[in-house]
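Trainee: Sequence unavailable; structure follows:
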């Protein structure tokens, strides 16, 4: 049993994606996804609010919600996916829940999340 646990731990460490900034539920992020079309590969931007983070290790995932043409679209990304190019933190949201399922029922300005004040300059 100990060997199996050790193997899972080693695979989880290797699968970790280094191009992901730390973020939490309620944050607005830019997710850069590698898309393969025929023989060409390009990077596509997916910008939205993180509604949940679940799992641990190699199975850890996060879900991002955005409004596209007036319709809410949610997409789940594995942290260890090779299709993720990078994830940038755009805005830190001020929320008191880890799972933001209530956003699905809200429309317009009601679906906006209050943001925290974050300093962008490095203070010396």
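Mentor: Cool, the structure landed. Computed from a prediction, not measured in an experiment: that's the story for all the values here.
Trainee: hey, let's count contacts and neighbours off CA atoms from now on
Mentor: Fine.
Trainee: that's a strand at residue 10, yeah?
Mentor: No. Residue 10 is assigned helix when assessed by DSSP: H, G, I helix; E, B strand; the rest coil, not a strand.
Trainee: for the strand ranked longest in the chain, packing partners?
Mentor: Longest strand in the chain, counting residues (DSSP state E): strand 40-54. Contact here means 3 or more CA pairs under 8 Å, 6 or more residues apart in numbering; DSSP states H and E; on that basis strand 40-54 packs against strand 28-37, strand 61-68.
Trainee: Next SSE downstream of the last one?
Mentor: Next in sequence after strand 61-68, counting helices and strands by DSSP states H and E, comes strand 71-78.
Trainee: If you count neighbours, what's buried in that following strand?
Mentor: 77, 78 (16 or more other CA atoms under 10 Å).
Trainee: Tell me how far the residue nearest the centre of the chain lies from residue 56.
Mentor: For the chain, the residue nearest the mean C-alpha position is residue 62 (4.8 Å; CA atoms, centre = their mean). Distance, residue 62 to residue 56, using CA to CA, to the nearest Å: 11 Å.
Trainee: The structure to be compared is supplied as follows:
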């Protein structure tokens, strides 16, 4: 499990950068068409599919690495979000 932090440009506004912080739960290697699926836990759980070699992604950092049970940890989808009000 890898936690990248991405800065991605918003297409309609060239000067604003948004930072995404989450857990990578899948990666598909297909040359230049490689993608990764990131799961962010904010008020709601959001999954985003981003191209790995996108010119819109300026920087990517690995914040920590953990051992997982599988190569693609889709089981993290069932994890409860601590920020949600029950």
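Mentor: That came through fine. Predicted model, so just to flag it, every value in this text is computed and none were measured.
Trainee: Contact partners for the equivalent of the residue nearest to the centre of the first structure over in the second structure?
Mentor: In the second structure, the residue matched to residue 62 of the first structure (TM-score structural alignment) is residue 36. Under the criterion of CA atoms under 8 Å, 6 or more residues apart in numbering, the neighbours of residue 36 of the second structure are 24, 25, 26, 27, 28, 49, 50, 51, 52.
Trainee: Export those residues to JSON lines and append columns for distance to residue 73 of the second structure.
Mentor: Below are the contacts of residue 36 of the second structure laid out as JSON lines (distance: CA to CA, whole Å):
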{"residue": "24", "distance to residue 73 of the second structure": "8"}
{"residue": "25", "distance to residue 73 of the second structure": "5"}
{"residue": "26", "distance to residue 73 of the second structure": "7"}
{"residue": "27", "distance to residue 73 of the second structure": "10"}
{"residue": "28", "distance to residue 73 of the second structure": "13"}
{"residue": "49", "distance to residue 73 of the second structure": "15"}
{"residue": "50", "distance to residue 73 of the second structure": "17"}
{"residue": "51", "distance to residue 73 of the second structure": "19"}
{"residue": "52", "distance to residue 73 of the second structure": "18"}
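Trainee: now the first structure: which of the residues you listed match?
Mentor: Shared with the first structure under both residues aligned by TM-score structural alignment, their matches' CA atoms under 8 Å, the contacts from the contacts of residue 36 of the second structure are 24, 25, 26, 27, 28, 49, 50, 51, 52.
Trainee: My read is that the third one contacts residue 34, right?
Mentor: I take that to be residue 26 of the second structure. No. Residue 26 of the second structure is beyond contact range of residue 34, at 10.9 Å (criterion: CA atoms under 8 Å).
Trainee: Against residue 16 of the second structure, how distant is the match of residue 62 of the first structure?
Mentor: Residue 36 of the second structure is 23 Å from residue 16 of the second structure, by CA to CA.
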